[in-house]
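Asks: dropping the sequence and predicted coords here.
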Amino acid sequence: MNIAHSRLHRLDLVRLRVQLILEHIGMKIMHNRLHRLDLNLLKLFSALYVHRNVSVAAESMNLSQSAFSHALARLRVQLDDELFIRSRAQMIPTRYADSIHEPVAEVLSTLGSCFAPQTHFIPHESRHEFNFAVTDFTALLMMPRLMAHLERHAPLVRINLTSRSEKLPLAAFEAGELDFALGYSHFDEVQTPLINQWIWWEDCYCTIASDKLERMDLKTFLSRRHILVSPWGEKIGVVDEQLSKQGLQRDIALQLPNVMNAPFVVAGSELLLTLPKFAAQALQGALPVKRFDVPVDMPTYQLKLFTYKPSENTPENLWMREQLQSLFKSE
């Protein structure tokens, strides 16, 4: 197959893929109508869905506000829906717009993978910036090992870490503000086909207490009050889930948004803290605390790497994912 025929074949496959997606989301566009659909209007839809502001969305597409508004009017006619309703603060998507934005993103990703030139990522030369959403614990775990690795293999690369109020910050992924998110959960929280999750590091749990405590058993564990570390505000944790299976519960005295402050509270009180063993080992030497096995059956602690499907296979993101998996594969 020569290059011209190969490209035509790829275009036919993309066209079929787009048609199937559009029909699946309820547009009911037949093959002859699909030929007339201006796929640039899907980019317009996606830009306005992300920015919720016509002026900002128009600027992101290098269009005048007038041209953007005319194009939006055409799309409304083709889809027979208002799509966005103007309010004082922003353009609010209709229910139909909410229902189609993920498939539209998939259409754009499919087209992008077909037409975008493939570039090579050269670690030693790149000044690429990688953006991570992290907690204090995931940063503690990842950064010493990763930065030492980057100094040798990608010395000019920059790492940007941010904290997010959502466990799965989909809007930040869609806006291009994130490449990866690090989190942990023992439950399946991925509710969107736009996000992949990878289990890339595992550990066991332990419980720490003031060094005045001599021994730990279930009676002691339940009689003492506890600290709950909850970066995203949940009122119960994995310990509570495991206790409830046995008809038991613990008494939580303090809920904190991060793990780094909690051991300092433990050292000066009778409170208990259950956390991954890695964190306890990292902090134990600096504080008067003791580490005990948890007297409750516990699952393995799983640290998860979340990626955004439309951008997870770019050369630089593929490279970074490979580094993370390689650096922690023996844990």
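Replies: Now that the structure is in, tell me what you want to look at.
Asks: only C-alpha atoms for contact and neighbour calcs from this point on.
Replies: Will do.
Asks: pull out the buried positions in whichever helix or strand residue 33 is part of.
Replies: Here residue 33 sits within helix 31-36, counting by DSSP states H and E. In terms of neighbour count (16 or more other C-alpha atoms under 10 Å), helix 31-36 has its buried residues at residue 34.
Asks: can you check stretch 170-182 too?
Replies: So, applying 16+ other C-alpha under 10 Å, buried residues of stretch 170-182: 170, 173, 174, 177, 178, 179, 180, 181, 182.
Asks: what about versus this one:
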Amino acid sequence: MNVIDLRRVDLNLLVVFQALMQEASVTRAAVKLKLSQSAVSAALARLRALFGDPLFERTRAGMVPTPRALAISARIGPTLTSIAGVIYEDPEFEPTRSDRIMHLAMSDDLELVLAPRLARLKLAERWRVEFAIHQTNSALWRESVENPRNDLTLTVTPRTQGADVLSEPFASGGYLCVYNPRLLRLSQPVTFEEYAALDHVRVSYDVQRGWVDDLLAARGHQRKILCAVSHFAGLVSILSTTPVIATIPEHAARALTELLDLELSPVPLHGPRFTISALWNARVDGTPQHLWLREVLQGLAAEV
């Protein structure tokens, strides 16, 4: 280490840099650091001069880090955490005193299950920490993990992840049929003949055919799609008013049944099972707030 050169650097700038990486906003970083916006803007100007790079570019979605900023964050994030641990002897995260916003990315079927549980926990435990849930899916998960705003991403376990991505299993499950028993009189469980003859609503990010279509086609049937929606929220009004059946992940099916008094049935096909994983970027690994968040989610995993 070149001590002489390092003495010329204000190491507080690195704290500002990491806050900007996490918040993607000068305003939010200033609030988090209890500084004025002008002070954070001045620090950003000095950081740009120090590293010889713009570091962040302003977009409609916020301040997007440059490749150089991402590389810097991956190296100094764990370092700052280690320094804090040396000075404060591994400080614990206190959700009842923290104003931090925890940013989670997930598909809306998981949001349907987790958002109300997180809200109830926050009330019961009197946490001050906030939760912000952003949309992602199995096709867009990498963008969510690489977004410095997000603390953690929940998605169907990817086949490959990359060295900069850490993960742990969150939950596993299969699929169920769900329908409105006041509009459809079906056997329990639903028979294959009934299933093949019914009108279906398909839920898919790209509203394209999926495994149900393929398995029915293999048995000589074409699924009768009444409509296709890209979000699970679209099922609420459809299942409330329309005599259709939906085949969706069991956690979402059970959540909708609680809301709408629907009927559940096993799928009369040999459907796949899936595993959901929690994924995060290596730059946040080991921080007290991230360890706390993962502990909270592990407590909810059994319910999901």
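Replies: It's in. Computed from a prediction, not measured in an experiment: that's the story for all the values here.
Asks: so which of the buried residues of stretch 170-182 of structure 1 are in strands?
Replies: 180, 181, 182 (DSSP state E).
Asks: closest to residue 289 of structure 1 out of these?
Replies: residue 182 (27.6 Å; C-alpha to C-alpha).
Asks: for that closest one, which residues are in contact?
Replies: Neighbour list for residue 182 of structure 1: 132, 133, 134, 135, 138, 303, 304, 305, 306 [criterion: C-alpha atoms under 8 Å, 6 or more residues apart in numbering].
Asks: likewise residue 107 of structure 1?
Replies: Contacts of residue 107 of structure 1 (C-alpha under 8 Å, 6+ apart): 17, 18, 21.
Asks: for residue 133 of structure 1, same thing?
Replies: Here residue 133 of structure 1 is in contact with 161, 162, 163, 164, 178, 180, 181, 182 (C-alpha under 8 Å, 6+ apart).
Asks: if we go to 10 Å?
Replies: 139, 160-169, 172-173, 177-183, 305-306 (C-alpha atoms under 10 Å, 6 or more residues apart in numbering).
Asks: for residue 253 of structure 2, give its distance to residue 299 of structure 2.
Replies: From residue 253 of structure 2 across to residue 299 of structure 2, the span is 21 Å (C-alpha to C-alpha, to the nearest Å).
Asks: who's more crowded, those two?
Replies: Neighbour count, other C-alpha atoms under 10 Å: between residue 253 of structure 2 and residue 299, residue 253 has more, with 25 against 12.
Asks: from residue 83 of structure 2, how far out is that one?
Replies: Applying C-alpha to C-alpha to residue 253 of structure 2 and residue 83 of structure 2 gives a distance of 46 Å.
Asks: same list (the buried residues of stretch 170-182 of structure 1) but as a markdown table, adding distance to residue 206 of structure 1.
Replies: Listed next are the buried residues of stretch 170-182 of structure 1 as a markdown table, based on distance: C-alpha to C-alpha, whole Å:
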| residue | distance to residue 206 of structure 1 |
| --- | --- |
| 170 | 32 |
| 173 | 33 |
| 174 | 37 |
| 177 | 35 |
| 178 | 32 |
| 179 | 31 |
| 180 | 28 |
| 181 | 25 |
| 182 | 21 |
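Asks: on that earlier part again, ranking the contacts of residue 182 of structure 1 by neighbours, who comes first?
Replies: residue 133 (27 neighbours).
Asks: which residue ranges of structure 1 form strands?
Replies: 84-86, 91-93, 129-133, 158-162, 180-184, 195-203, 205-210, 225-229, 251-256, 272-276, 289-292, 301-308.
Asks: mind checking which of these is nearest residue 7 of structure 1?
Replies: Here strand 301-308 is closest among these (C-alpha to C-alpha), at 26.8 Å.
Asks: tell me where the stretch 101-250 of structure 1 has helices.
Replies: For the stretch 101-250 of structure 1, applying DSSP state H, counting those that start in this stretch gives helices covering 136-153, 170-174, 218-223, 238-244.
Asks: quick one: list the elements packing against the last one.
Replies: What it means is helix 238-244 of structure 1. In terms of contacts (3 or more C-alpha pairs under 10 Å, 6 or more residues apart in numbering; DSSP states H and E), helix 238-244 of structure 1 is packed against strand 225-229, strand 272-276.
Asks: take these and write them to TSV, including distance to residue 48 of structure 1.
Replies: Output for these, formatted as TSV (distance: least, C-alpha to C-alpha, whole Å):
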stretch	distance to residue 48 of structure 1
strand 225-229	37
strand 272-276	42
